[in-house]
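Chemist: Sequence and predicted structure are below.
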Amino acid sequence: MPTLRALEALVAVVDAGSITEAAARLHMSQPALSHQLAALEREIGAPVVERLPRGVRPTAVGRSVLADARLALAAVDRAVAGGRATARGEGGQLRLACAESLTAGLLAPVLRGWLRRNPLVRLALTETTSADELARLIDSGAVDLAIGPRPSRWTGGTEVVGVEEIVAVLPHDHPLADRDHLTLGQLRDQPLIHYHPDNGLAGWLDAQAARREVEFTVAMRTRQAATAAQLAAAGVGIALVPTTAVSAGLPAALRRLRPELSREIVCLLGTPGDPLVRACTAAIQRRGISIPAAIATKLTP
């Protein structure tokens, strides 16, 4: 198979019309350039240039090779340029995975500004409801960066984003809505909108309740935290929901838990040294985890 250097030599000779000039353009010696042309001709089985008293010109075979040679060299230039842009964090593809409760409130605002600054970056997104599924996606090489609660088992690269608070969502006319805050013990006999076992929040909340010797009375299960909040607002039961999944216009009462119930949000890094991974992680950390003002006003101190 001909080398790119041999194709480059052919293009340079045809463009310059001279082996001497082509060698100078490529910063090669004339014997080295002639060697590249000879290797190409041996591969093809026919001459690609005709030597004239003054200069050279392509043969019919050389002309047939020339167009594809230019395309091959242009493709290499694009590949190198793309690699350099990716190395600067300005191009390439970044495969993301995100806990679904964090996509709208955390990831989307970060990407909006980040993509304006890096318009050549292509993104792929996978949403999950399980921190352990995020870790599996990273371990399998399916994604480059995952954002969500800390998995139960993970030994790879990690950057902390912040702490996400869990609050109780209940109808405004619920008897417990007049309390400044709630405890898990007060929820013991209350119908709870719980989560499907596929959602990692289900097991995490059960573990927190077990530590306080509380067993939930499950009224309904859902896979989505935002749906749990809406069902609570509709009067189906009380829901325990991350603040990142509560919409500002939710027609429900929000109450903090005492002691506070919270979990750490992290970035799992598939390739910590990758420039795109580093740049996106830094942008996510700068935004951090915060309670929107419209939601904070609904929470009592």
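Modeler: That came through, no problem. Residues are numbered from 1 along each chain as shown.
Chemist: from here on, contacts and neighbour counts on C-alpha atoms
Modeler: Noted.
Chemist: hey, where'd the helices end up in this structure?
Modeler: For the chain, the helices defined by DSSP state H occupy 4-16, 19-25, 30-44, 60-87, 100-102, 108-117, 131-139, 200-211, 225-233, 275-287, 293-296.
Chemist: Those helices into JSON lines, with extra columns for mean neighbour count?
Modeler: As requested, the helices of the chain are arranged in JSON lines below (neighbours: other Cα atoms under 10 Å):
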{"stretch": "helix 4-16", "mean neighbour count": "20"}
{"stretch": "helix 19-25", "mean neighbour count": "18"}
{"stretch": "helix 30-44", "mean neighbour count": "17"}
{"stretch": "helix 60-87", "mean neighbour count": "15"}
{"stretch": "helix 100-102", "mean neighbour count": "22"}
{"stretch": "helix 108-117", "mean neighbour count": "14"}
{"stretch": "helix 131-139", "mean neighbour count": "21"}
{"stretch": "helix 200-211", "mean neighbour count": "16"}
{"stretch": "helix 225-233", "mean neighbour count": "23"}
{"stretch": "helix 275-287", "mean neighbour count": "18"}
{"stretch": "helix 293-296", "mean neighbour count": "12"}
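Chemist: Tabulate those helices (a markdown table), appending distance to Arg179.
Modeler: Output for the helices of the chain, formatted as a markdown table (distance: least, Cα to Cα, whole Å):
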| stretch | distance to Arg179 |
| --- | --- |
| helix 4-16 | 75 |
| helix 19-25 | 81 |
| helix 30-44 | 84 |
| helix 60-87 | 53 |
| helix 100-102 | 26 |
| helix 108-117 | 33 |
| helix 131-139 | 32 |
| helix 200-211 | 20 |
| helix 225-233 | 17 |
| helix 275-287 | 32 |
| helix 293-296 | 16 |
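Chemist: closest to Gly156 out of those?
Modeler: helix 131-139 (8.7 Å; Cα to Cα).
Chemist: now for the closest one, which elements pack on it?
Modeler: strand 91-99, strand 145-149, strand 261-269 (3 or more Cα pairs under 8 Å, 6 or more residues apart in numbering; DSSP states H and E).
Chemist: try it against this one:
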Amino acid sequence: MPTLRALECLVAVFDHGSVTGAAAALHLSQPALSHQLAQLEREVGTPLLERLPRGVRPTVAGRAVHADAVAALEAAGRVLTTGRTVAAGGAGVLRVACAETMTAGLLAPVLRAAAGATARTRVELTELTSADEIAARVADGAADVGVCPPPGRDGADAEVLGREPLVAVLPRRHPLAGAPGPVPVVALGEGPVVHYDPANGLAGWLDTLAATHGVRLDAVTRTRSATTAARLADAGLGVAVVPVTALPAGAPGVVRALAPAQDREVVALTRPGRDPVVAAFVAALRRRGVPVPAAVAAQLAP
């Protein structure tokens, strides 16, 4: 495989028209440059330069490989530039695995700010419903950052970004919809409930909450998406319990806190030894925190 140094010598001879000029430009001795050229010609298997009494002239093969040699040197230069820019936190491809409930409310503003700061960082986003699956992707190297509730498995570093309430979304004609104040957890057993597919981590959480309070849930339907659960509740199918980040923007429906109050941590998962791009992204998430939309906060107020 030709070395970059040998290709650099060949291109310099083309640029300067002589071994002497090329050697001076590269700060090499003429024998050293001639050695690089001879080695390159041995690897190619044919002369690339014709030696003349005054200077050199490229052969047919030399002219043919010149463009590729220039392209290889330019690509090598981009490797250095890109690597140094990424090391400074200014570019790269960031692979993010996010709980689907957190994409719009938590992640989107950070992605928008990152895109405004530099267009050279591209984010590849994967939305999932299982915190354990997100943690597995981070631990296995398939994702650089995970944003989710705390997973049940180890293998990644977790940094707490904040806590988010889990709330009840009521059908508009539900008996409790017109009453202020929180919805007792035991009231979840008094009518149909929009439940979750077992693949969603909220399914197990909701079952545990109900069992702890001696409640038997009547699951009228199941969905993998908490945002869909909120919409189904607002459409009148039954009560849904959802994290606030899953509520549809601008139209949350009838939202009430639960009694006792329920919340959960939101964490950023990374592998040890964060590179600057990952570190900057997590710092932006930390600054953002887990805000509660104003329209929701107004309904949760006592």
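Modeler: Perfect, thanks for sending it. Note that this is a predicted model, so its numbers are computed, not measured.
Chemist: which of the helices and strands packed on helix 131-139 of structure 1 sits most buried?
Modeler: Compared across those, strand 145-149 shows the largest average neighbour count, a mean of 29 (mean count of other Cα atoms under 10 Å).
Chemist: Give me the distance between Thr126 of structure 2 and Ser29 of structure 2.
Modeler: 54 Å (Cα to Cα, to the nearest Å).
Chemist: If you could redo that for Ala108 of structure 2, that was the one I meant.
Modeler: 57 Å.
Chemist: Cys148 of structure 2 too?
Modeler: 60 Å.
Chemist: ok, now Leu111 of structure 2?
Modeler: 52 Å.
Chemist: repeat for Arg222 of structure 2
Modeler: For Arg222 of structure 2 relative to Ser29 of structure 2 (Cα to Cα), the value is 76 Å.
Chemist: do Arg286 of structure 2 as well
Modeler: Arg286 of structure 2 is 56 Å from Ser29 of structure 2, by Cα to Cα.
Chemist: quick one: which of the helices of structure 1 is nearest Ala177 of structure 1?
Modeler: So among the helices of structure 1, helix 225-233 is nearest, using Cα to Cα, at 11.7 Å.
Chemist: who does the closest one touch, helix- and strand-wise?
Modeler: Using 3+ Cα pairs under 8 Å, 6+ apart: helix 225-233 of structure 1 touches strand 157-170, strand 191-195, strand 238-242.
Chemist: For the residue most central in space within structure 1, give me its contacts.
Modeler: Closest to where the C-alpha atoms of structure 1 average out (Cα atoms, centre = their mean) is Leu96, at 2.1 Å. For Leu96 of structure 1, the contacting residues are 123-126, 143-147, by Cα atoms under 8 Å, 6 or more residues apart in numbering.
Chemist: since we're on the aligned residue in structure 2 for Arg153 of structure 1, how many residues are nearby?
Modeler: When structure 2 is aligned by TM-score structural alignment, Arg153 of structure 1 is paired with Arg153. By the measure other Cα atoms under 10 Å, the count of residues near Arg153 of structure 2 is 11.
Chemist: now Arg122 of structure 1
Modeler: 12.
Chemist: What's the match for it in structure 2?
Modeler: In structure 2, Arg122 of structure 1 lands on Arg122 (TM-score structural alignment).
Chemist: Now distance to Ala239 of structure 1 too, for the helices and strands packed on helix 131-139 of structure 1, in CSV please.
Modeler: Output for these, formatted as CSV (distance: least, Cα to Cα, whole Å):
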stretch, distance to Ala239 of structure 1
strand 91-99, 18
strand 145-149, 19
strand 261-269, 13
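Chemist: sorry, back to before: double-check the match of Arg122 of structure 1 against Gly92; I have them as touching.
Modeler: Yes. When contacts are counted by Cα atoms under 8 Å, Arg122 of structure 2 is listed as touching Gly92 (6.3 Å).
Chemist: just to revisit the earlier point, these two touch, right, the match of Arg153 of structure 1 and Glu133?
Modeler: No. With contacts counted by Cα under 8 Å, Arg153 of structure 2 stays clear of Glu133, the gap being 9.3 Å.
Chemist: What residues does the closest residue in space to Asp132 of structure 1 that isn't next to it in sequence make contact with?
Modeler: Spatial nearest neighbour of Asp132 of structure 1, excluding adjacent residues (Cα to Cα, 6 or more residues apart in numbering): Pro151 at 5.0 Å. Contact analysis of Pro151 of structure 1 by Cα under 8 Å, 6+ apart lists 131-132, 134-135.
Chemist: Reformat these as JSON lines; add distance to Pro171 of structure 1.
Modeler: Output for these, formatted as JSON lines (distance: Cα to Cα, whole Å):
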{"residue": "Ala131", "distance to Pro171 of structure 1": "29"}
{"residue": "Asp132", "distance to Pro171 of structure 1": "32"}
{"residue": "Leu134", "distance to Pro171 of structure 1": "33"}
{"residue": "Ala135", "distance to Pro171 of structure 1": "35"}
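Chemist: Tell me the residue in structure 2 that is farthest from the middle.
Modeler: Structure 2, farthest from centre, Cα atoms, centre = their mean: Pro53 at 60.6 Å.
Chemist: Show the contacting residues for that one.
Modeler: Applying Cα under 8 Å, 6+ apart, no residues qualify as near Pro53 of structure 2.
Chemist: Can you give me the distance of it to Val19 of structure 2?
Modeler: According to Cα to Cα, Pro53 of structure 2 stands 12 Å off from Val19 of structure 2.
Chemist: Distance-wise, check the residue nearest to Glu41 of structure 2 when sequence neighbours are not counted relative to Arg63 of structure 2.
Modeler: Once flanking residues are discounted, Glu41 of structure 2 sits nearest to Pro47: 5.4 Å by Cα to Cα, 6+ apart. Shown here: Pro47 of structure 2 relative to Arg63 of structure 2, a distance of 11 Å by Cα to Cα.
Chemist: Ok, Arg51 of structure 2 next?
Modeler: 15 Å.
Chemist: and what of Pro182 of structure 2?
Modeler: 80 Å.
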